[in-house]
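In: 3D, please:
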Amino acid sequence: MTTHPHDDDVAFIRALAEVLRDSELSEISVARHRGEEDRLDVTLSRAAAAPPPPPAPVAATRDPVAEIPAPAPAEDPTAHPGAVTSPMVGTVYLQPEPGAAPFVGTGSSVSEGDTLLIVEAMKTMNHIPAPRAGTVKRVLVEDGAAVEYGAPLVIIE
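Out: Below is the predicted model of the structure:
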């Protein structure tokens, strides 16, 4: 019996087809590189699972006695007129150095220009000043937290 040069390739392809059929794979890609560097590249992939079907609708019964009022929508601190937002992306520090007292806290009275906290960006410590005089009603960030541009930091009223 004579063998053809491609018989090994055909056997290999059949073996791959069997693997594809018997597994959860959806695609097998093979590339053979001949020459100085005789190489075979095989890529296997699996199709993304189909999303589960939506739950069947359930007939709702209305019992006014059992109805619970929906909770009030959470207050968006960025919409508060006294919100001071971050002018940059960085890390927040509430005190000038570790172990020191914080610049401000809830109930602190501040004047325009007073430092509220520091936002470190690219190893530069940026002091965030109070845009107006008032009382700090809430500190919305934790020391060492990462903040994005526009994230609310404190509320001054």
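
In: CA only for contacts and neighbour counts going forward, please
Out: OK.

In: who's in contact with Ser29?
Out: Asp41, Val42, Thr43, Leu44 (Cα atoms under 8 Å, 6 or more residues apart in numbering).

In: quick one, helices of the protein?
Out: For the chain, the helices defined by DSSP state H occupy 7-22.

In: I'd say Gln95 and Phe103 touch.
Out: Yes - here Gln95 lies in contact with Phe103, judged by Cα atoms under 8 Å, at a distance of 5.3 Å.

In: so what sits against both of the two?
Out: Leu117.

In: didn't Pro77 look like it was pressed against Ala83?
Out: Yes - here Pro77 reaches Ala83: they are 6.5 Å apart, a contact under Cα under 8 Å.

In: between these two, which one's more packed in?
Out: Ala83 (23 against 18; other Cα atoms under 10 Å).

In: gap between the more buried one and Thr115?
Out: 15 Å (Cα to Cα, to the nearest Å).

In: Sequence B follows; please return its structure for comparison with A:
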Amino acid sequence: MSKHSTDADVAFIKALAEILNTHELTEISVKRDYAEDDSLDVRVVKQANVVTMAQAPMMAQAMPAAMPSAGAPMAAAINDDPAQHPGALTSPMVGTAYLSAEPGAKPFVVIGDKVAEGDTVLIIEAMKTMNHIPATRSGTVKRILFEDGSAVEYGAPLMIIE
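Out: As a prediction, the model looks like this:
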């Protein structure tokens, strides 16, 4: 990480994100050296919407309740954006998301768990730092929207807590 934060670094990162979108890439990694012990490592990742086999049965169970009325378009029910859900917990940073503190350990939460505001629900590793991510509200974990160990981007919905 650079010892100095400059507007040029921010512009550089924004330019990388623009290149990512323009060229339909999923990831860009760049290292920018400033001096012998001063550099900036940037990894920009675009999260794809992936449905894992574990999520597929849950989606099938939820689908009848989400079916539109006779006059509503079917796409509205299928393309429901979890980021717009009032109980969405979104990623505060780019990194790798984990459901437990270490491999093989009990996960912080599973679907159906009740959590209190401030409880750690996952960890995001960013620049070799493990960041504990707290629940933003009290409630029940209804959906987990990422796969353990997957890359997440800033603002990506991670969980639904109702």
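
In: so what number do they get for TM-score?
Out: The TM-score (TM-score structural alignment, normalised by the length of the first structure) is 0.55; 89 aligned residues with a Cα RMSD of 1.2 Å.

In: Where in the first structure does the lengthiest helix in the second structure fall?
Out: Selection of the longest helix in the second structure by residue count, based on DSSP H, yields helix 7-22. Helix 7-22 of the second structure corresponds to no residues in the first structure, going by TM-score structural alignment.

In: Could I get the full set of strands for the first structure?
Out: 27-33, 39-45, 83-85, 90-93, 109-110, 115-121, 124-129, 134-139, 146-147, 152-156 (DSSP state E).

In: which other helices and strands contact the fifth one?
Out: Here strand 109-110 of the first structure touches strand 134-139, going by 3 or more Cα pairs under 8 Å, 6 or more residues apart in numbering; DSSP states H and E.

In: so where is the strand it packs on in the second structure?
Out: So strand 134-139 of the first structure sits over residues 139-144 in the second structure, by TM-score structural alignment.

In: Check the mean deviation of the matching stretch from the first structure.
Out: Following the fit onto the first structure, the mean deviation recorded for stretch 139-144 of the second structure is 0.4 Å by mean Cα distance after the TM-score superposition for the first structure.

In: Quick one: distance of that stretch to the chain centre.
Out: 15 Å (Cα atoms, centre = their mean, to the nearest Å).

In: How about the equivalent of Ser100 of the second structure over in the first structure: what's its closest non-neighbour residue?
Out: Here Ser100 of the second structure is matched to Gln95 in the first structure, going by TM-score structural alignment. Closest residue in space to Gln95 of the first structure, ignoring its immediate chain neighbours: Pro102 at 4.1 Å, by Cα to Cα, 6 or more residues apart in numbering.

In: and if you look at Ile111 of the second structure?
Out: According to Cα to Cα, 6+ apart, the nearest residue to Ile111 of the second structure is Val141 (5.1 Å).

In: can I get the contacts of Ser29 of the first structure in JSON lines with distance to Met88 of the first structure and neighbour count?
Out: Putting these into JSON lines (distance: Cα to Cα, whole Å; neighbours: other Cα atoms under 10 Å) gives the following:
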{"residue": "Asp41", "distance to Met88 of the first structure": "46", "neighbour count": "9"}
{"residue": "Val42", "distance to Met88 of the first structure": "46", "neighbour count": "11"}
{"residue": "Thr43", "distance to Met88 of the first structure": "43", "neighbour count": "9"}
{"residue": "Leu44", "distance to Met88 of the first structure": "43", "neighbour count": "11"}
